[in-house]
Every structure is written in C-alpha cells, then in structure tokens.
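K.L.:
Fold the stuff below for me.
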Amino acid sequence: MSGAVSPGYAPPTGPRPPADGTRWPRWLIALTVAWAVLLAGLTWYSTRNDPPTVREQRTLAEAGSVVDNAIGELVAAASDAVPALAPPEVDRGCRVTPFADGATLRREVEVAVAGGEERSLLERVAERLPAEWRAGVRVTSDGPRLRADAGEFVVVQGRPVADGRIRFHVGTGCRPIGDGYARPEAGGTGAEVGALTEALRALGGTSAAPETVVTAPCPGGGDARTAWSAAGEPAASPQAALAPLAGGTPVVETPEVYAYRRDGVAVLADLHPDGIRVAATTGCAG
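P.N.:
Sure, this is the predicted structure:
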C-alpha cells in the first residue's frame, strides 16, 4: 500500500495522553484513609478480645491452667474409683512453625476400677464432665474410648490400658511456650501422706517423705493430691501385705495392680517385676 495521505485527511494520532498533574478526588483519599483506620482498629480489638480460632494463638502458659482444671474435673468424675495423678510432662521438642519453637503439656490420671467395669466407668465419667465439653464414649475395635474438649483447644481422652486400669490424659498439642508452664504448688501435707506411709511400711519400705506430690484444683474448691513413692520388695506377696489395710475388700486385685480405699484415701500399688510404686490420693468430691 502507498504511505501517501489523501488531501484533507488527518491520520489517527492514538489516545490523548493524560493531562499533567492529574490527582485523585479528595473524597476518595479520605475514604481510603478511613477504611485503613477502621481495619487497623478492628484488628487491634479482635487480637485482644476475640476467642482464639487456632491452637497457636494461646501459649503453653495460658493453656496450663485449663489442663490443670481438667485433671481436677476428671478426678471428681471418677470419684467412685481409685485415681492417681501422674506428674505433668512438658516436651519442648516440637515446632509451631518452621521458624518458631514450641512445647506440649501433657497430664494424666491413672484410675483403677473393678475388672469388667472399664467401659461403664468411662461412660459415667463422660456424663459427669461439664456439658460444654461434649464428652462422649465410642466403642472401637481397640475398646471403648472417651473424648472431650476442655476448651482452648485442650483435648481430653481416656481408654483402658489393662484389665481394671484406665488412663485419662489431657494435652495441649504444640504451642508457643510463652512464659512456660507453672506446675501447681503441692504445699503442706494431707491424709494422702499418712496413707502412703502406712502402705510403705506394710510392704517393708521406709516411712520417708514422699518422692513426689502431684496436685490439681478441684472444681468445687480445694485440691486433689497424690503422693508417690517406691517401696521395697516385701517378704510376703504385695497383695497379702496390703490386704489388712484394704479390709479384705480391695477395689482391684490383679498380678499387676492392687488398689483399695481407706479412710477416704485411694491407694494404688503398681506391682512391677523391677519394683513397686505406691500412690495415695485424696480426690475431689464427685
């Protein structure tokens, strides 16, 4: 084609360039600033007032009291059995994110119950726990399992671990450490120490102070307390040595466990080949 332009015809010049100094309308600038301020304010308020939506929004220090209270609720709910509180365990071997260290808190309650009553006890405990926990028991191929939600993303679970033996555990999952977990203070002594000393003497041990005292707050006030110690090997069988203290009617009597109640204190003896561990517990009112 020819590049000539017909006389009287102006070639197209394309779109007109924007005029120099073009600005946004003032009302649009003001609206944008107001929207940014509103979003910042809502974010600030939500951070300080809204409940957490993921586990990582609560530190181990903040979840610790929820775990301790849950242990007290379990002890109260299992008041017709023989409970024993295990020492808390903090594991710092996890990561919240690839760049942030975390830790988990786990607490457990061992419960001795008459053989064959394991599922029944789990169901009774589920019924007695706070309604907002939505506790329930389901039967699996591995036996009955209790599960509940204590709030703040703290999970409660329970299952039989042997004939006449149930283990409840309460865990936080991996969280930021924050100020760390402050274990409840044991402070003072109670009837559990006297019952433990009595059982140790019957087993041929000494009456020294307990090796460990573990506590948890009861839902109605006061504390559940468990005193633990190792016992020497008795001359007679452990069951025979403890039978007089049980009044001849133990709650559980197996080759691995001997449990009884005496004067309001629950006593549980773990009979292991490598030694005997005895726990005496003053619980919570159910």
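K.L.:
Please make it C-alpha for all contacts and neighbour counts, starting now.
P.N.:
Noted.
K.L.:
now the helices for the stretch 151-286 of the chain?
P.N.:
191-202, 238-246 (DSSP state H, counting those that start in this stretch).
K.L.:
so how far is the longest one from its chain's centroid?
P.N.:
By that I understand helix 191-202. Relative to the chain's own centre, helix 191-202 is displaced by 29 Å; criterion: C-alpha atoms, centre = their mean, to the nearest Å.
K.L.:
Mind listing residues that contact it?
P.N.:
With C-alpha atoms under 8 Å, 6 or more residues apart in numbering as the test, helix 191-202 has contacts from 206-210, 225-229, 231-232, 234, 241-242, 245, 262, 265, 267, 278-282.
K.L.:
okay, the angle between it and helix 238-246?
P.N.:
Interaxial angle, helix 191-202 versus helix 238-246 (axes from the mean of the first three to the mean of the last three C-alpha atoms, to 10 degrees): 130 degrees.
K.L.:
so where's the longest strand in this structure?
P.N.:
The residue-count maximum for a strand in the chain (DSSP state E) belongs to strand 100-112.
K.L.:
Please name every helix or strand in contact with it.
P.N.:
Judged by 3 or more C-alpha pairs under 8 Å, 6 or more residues apart in numbering; DSSP states H and E, the packing partners of strand 100-112 are helix 60-77, strand 82-85, strand 89-97, strand 165-171.
K.L.:
this one as well, want them side by side:
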Amino acid sequence: MTGPVQTGYAPPSGPPSLPARGWPRWLIVATLFWALLLAALTWLSVRDDGPTVREQRTLAEAGPVVDRAIGDLVAAAGPEALVELAKPVVERGCRVTPFADGGTLERVVDVRVPGEEPRALLDRLAGALPDRYRAAVLLTREGSRLRADAGDFVTVRGQETEEGTVRLTADSGCRPLGSGYGPTPVTGADAEAGAVAAALRALGRPSAGGPELVAAPCPGGGSARTVRATAGPGTPTSAAAVLAPLAAGAALVDTPDLYAYRVGPVTVQVHPAADPLAVTASTPCR
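P.N.:
Okay, the predicted model is just below:
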C-alpha cells in the first residue's frame, strides 16, 4: 500500500538523464581531412583533366580541332586527289542548356580521285587517318558512311554525293561560343587565284563573286588551299575546247558536270552545270 505523499515533494519520474556527449575528436579530425582531400582532388581534376562533355569546350577552343581535322582528311586523300575546301559555316542559336545559347561550326571538303570509286576512297581514308581518329566505314541503308572522332567532341563524317565525289565533314556540335571562331588565315594563294582568273578569261566570263579563299593546316606543315569564284553572264562554250590549252597534260575529268585539269601543283575544277558556273583552284597537302 502506498503511503501518503509529502507536500512539496515530486516523486521521481525515471532514471536521471545523462549529459550530452560531443563527437569524438578523432571523428572531427577525420571529417575535416576527408573534406580537404575532396577539395584537393577536385582542384587537380579541373586543372589537369580533359573535358568530359562537349559543353565544357567553347567554339573558340573547338575551331582549331575542326581545322586540323580537315587538314588531316586532305592529307589522307593523298597528293593526287582533287579537293575543294568549302567556306567554314558558323550557325548560332542552338541550345547548349535550357538557359544558354551556343553555336556550331561545320567545315566541308569534297574529294575525288580519278579512277577510284567513292566506296574504295572512303575505305582508304579510314585507313590513312591517324589511329586516334578510330575511323571506320559503315554500311547503312543510305550507303557507305565514314565515321571518325577528331577529339574534343568533334565528329568527322564522310559519304558519297550524287556527283560521285566524297563529301567529308568536321562538326563541332553545339557548344558555348566563347570568343568565337577565327578561320585559318590564307597565305600564299597567288597560284590558285591566278589559275581561277585564267580559267574565267578563257571561258569569256567575268567574275561575279569572289575570289573566296579557304585554307586548312596540313599535318606535315603548310596548308591546303582553295580559291573559289563564280562566273557572271556570258555565252556558253565548251569547257574542254577553251580550257585544254591551259592544262599541263590531259584533262583529269571531262564530263558535262565537271572539267578538271592541273596547272603545276594546282588543280582547277570548272563546274559548267552549276548555277552560276563555278571555278575552283586547289592545292592539297604535299
């Protein structure tokens, strides 16, 4: 039987609570050490590691990679190839992220080798590119396709065109603009410009546009170059009849769509069926 409770006395409600204990000193030290280690590793990764996604490289940084890829492709085609370098194309307005705009850079070179089928040319190009490209030719429903990786998330593609040439493309993909793309300066293109002017004079057609100068660095030094111009109005004439005297030897290609010949190291290509008629003069990598 419970006895009477004395006035002013509160019976105990349970065992007394223990005083709060802090973290052990060793755990605090270990946590701080781990945080410092993670910070150091992050700094080293940012300083030394390459980009892990395309968005970590700007268009300005990708430009030289794209230029080198075009030069490597021209070199892989060989000194006897007929090449035409197109003007680099920069398109703005793609979305790098939902909140940031970006741009893409694409460069194109058309390659033809007289007497070599486009599929065989694609295979040869894949084998001649440096191993780092990991180039391969795939057979798709649309035909043979060359695929390669130029590094820094720059893709290389190749395919046959309706004209029977092989079109090779180096593409940066969408990425931040940075300071923008600066094309490779064109120097030493006097021979190409002179060959284009001579062809237009022989055709009796004034220049309506150009000359447009394009270049790409060759892996062994120097550059591959193309000078392009379009012809103004004039009386149609046989390209073979008026251009044969300019050629150093027989024509390389003589078809309704293309007349090609060499003047020393320069290859001239006249496109009579183009609207307007176009003339290019190019020097490949030697």
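K.L.:
care to give me the TM-score?
P.N.:
Once superposed, the chains reach a TM-score of 0.87 (TM-score structural alignment, normalised by the length of structure 1), with 277 aligned residues with a C-alpha RMSD of 2.6 Å.
K.L.:
sorry, back to before: turn the helices and strands packed on strand 100-112 of structure 1 into a markdown table, columns for mean neighbour count and distance to residue 150 of structure 1.
P.N.:
Output for those, formatted as a markdown table (neighbours: other C-alpha atoms under 10 Å; distance: least, C-alpha to C-alpha, whole Å):
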| stretch | mean neighbour count | distance to residue 150 of structure 1 |
| --- | --- | --- |
| helix 60-77 | 23 | 7 |
| strand 82-85 | 29 | 18 |
| strand 89-97 | 14 | 18 |
| strand 165-171 | 22 | 9 |
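K.L.:
looking at those, which is closest to residue 147 of structure 1?
P.N.:
In terms of C-alpha to C-alpha, the element of these nearest to residue 147 of structure 1 is strand 165-171, at 9.5 Å.
K.L.:
who's in contact with that closest one?
P.N.:
Against strand 165-171 of structure 1 from outside (C-alpha under 8 Å, 6+ apart): 67, 70-71, 74, 104-113, 118, 154-161.
K.L.:
Please repeat the previous calculation with a cut-off of 7 Å.
P.N.:
Strand 165-171 of structure 1 has contacts (C-alpha atoms under 7 Å, 6 or more residues apart in numbering) with 67, 105-113, 118, 154-161.
K.L.:
which residue ranges form the strands in the stretch 101-250 of structure 2?
P.N.:
Counting by DSSP state E, counting those that start in this stretch, the stretch 101-250 of structure 2 has strands at residues 136-140, 143-151, 154-160, 166-171, 207-217, 223-231.
K.L.:
Highest mean neighbour count out of those strands?
P.N.:
Mean neighbour count (mean count of other C-alpha atoms under 10 Å) peaks for strand 223-231 among the strands of the stretch 101-250 of structure 2, with a mean of 26.
K.L.:
longest helix anywhere in structure 2?
P.N.:
helix 25-48 (DSSP state H).
K.L.:
distance from that one to structure 1 after superposition?
P.N.:
Relative to the matching residues in structure 1, helix 25-48 of structure 2 has an average distance of 1.3 Å after the fit, by mean C-alpha distance after the TM-score superposition for structure 1.
K.L.:
rewinding a little: output the helices and strands packed on strand 100-112 of structure 1 in TSV; the columns should cover distance to residue 39 of structure 1.
P.N.:
Compiled in TSV, these are given as follows (distance: least, C-alpha to C-alpha, whole Å):
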stretch	distance to residue 39 of structure 1
helix 60-77	27
strand 82-85	47
strand 89-97	26
strand 165-171	35
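K.L.:
do you know which of these lies nearest residue 36 of structure 1?
P.N.:
Proximity to residue 36 of structure 1 (C-alpha to C-alpha) singles out strand 89-97 among those, at 28.9 Å.
K.L.:
Look up the counterpart of the closest one in structure 2, residue range please.
P.N.:
Aligned by TM-score structural alignment, strand 89-97 of structure 1 falls on residues 89-97 of structure 2.
K.L.:
Now the matching stretch on structure 1. Mean distance?
P.N.:
Following the fit onto structure 1, the mean deviation recorded for stretch 89-97 of structure 2 is 0.8 Å by mean C-alpha distance after the TM-score superposition for structure 1.
K.L.:
quick one: that stretch to chain centroid distance?
P.N.:
Mean-position distance between stretch 89-97 of structure 2 and its chain equals 14 Å (C-alpha atoms, centre = their mean).
K.L.:
Can you report how many residues neighbour the nearest residue to residue 78 of structure 1 once chain neighbours are set aside?
P.N.:
Sequence neighbours aside, residue 125 is the residue nearest to residue 78 of structure 1 in space, at 6.0 Å (criterion: C-alpha to C-alpha, 6 or more residues apart in numbering). Residue crowding around residue 125 of structure 1 was assessed by other C-alpha atoms under 10 Å; the count is 24.
K.L.:
go on, residue 42 of structure 2?
P.N.:
As a measure of burial, residue 42 of structure 2 has 11 neighbours, counting by other C-alpha under 10 Å.
K.L.:
Okay, it and residue 28 of structure 2: tell me how far apart.
P.N.:
Residue 42 of structure 2 is 21 Å from residue 28 of structure 2, where distance means C-alpha to C-alpha, to the nearest Å.
K.L.:
wait, what's in contact with the closest residue to residue 215 of structure 1 other than its chain neighbours?
P.N.:
Excluding the flanking residues, the one nearest residue 215 of structure 1 by C-alpha to C-alpha, 6+ apart is residue 225, at 4.5 Å. Taking C-alpha under 7 Å, 6+ apart, we find residue 225 of structure 1 in contact with 213, 214, 215, 216, 281, 282, 283.
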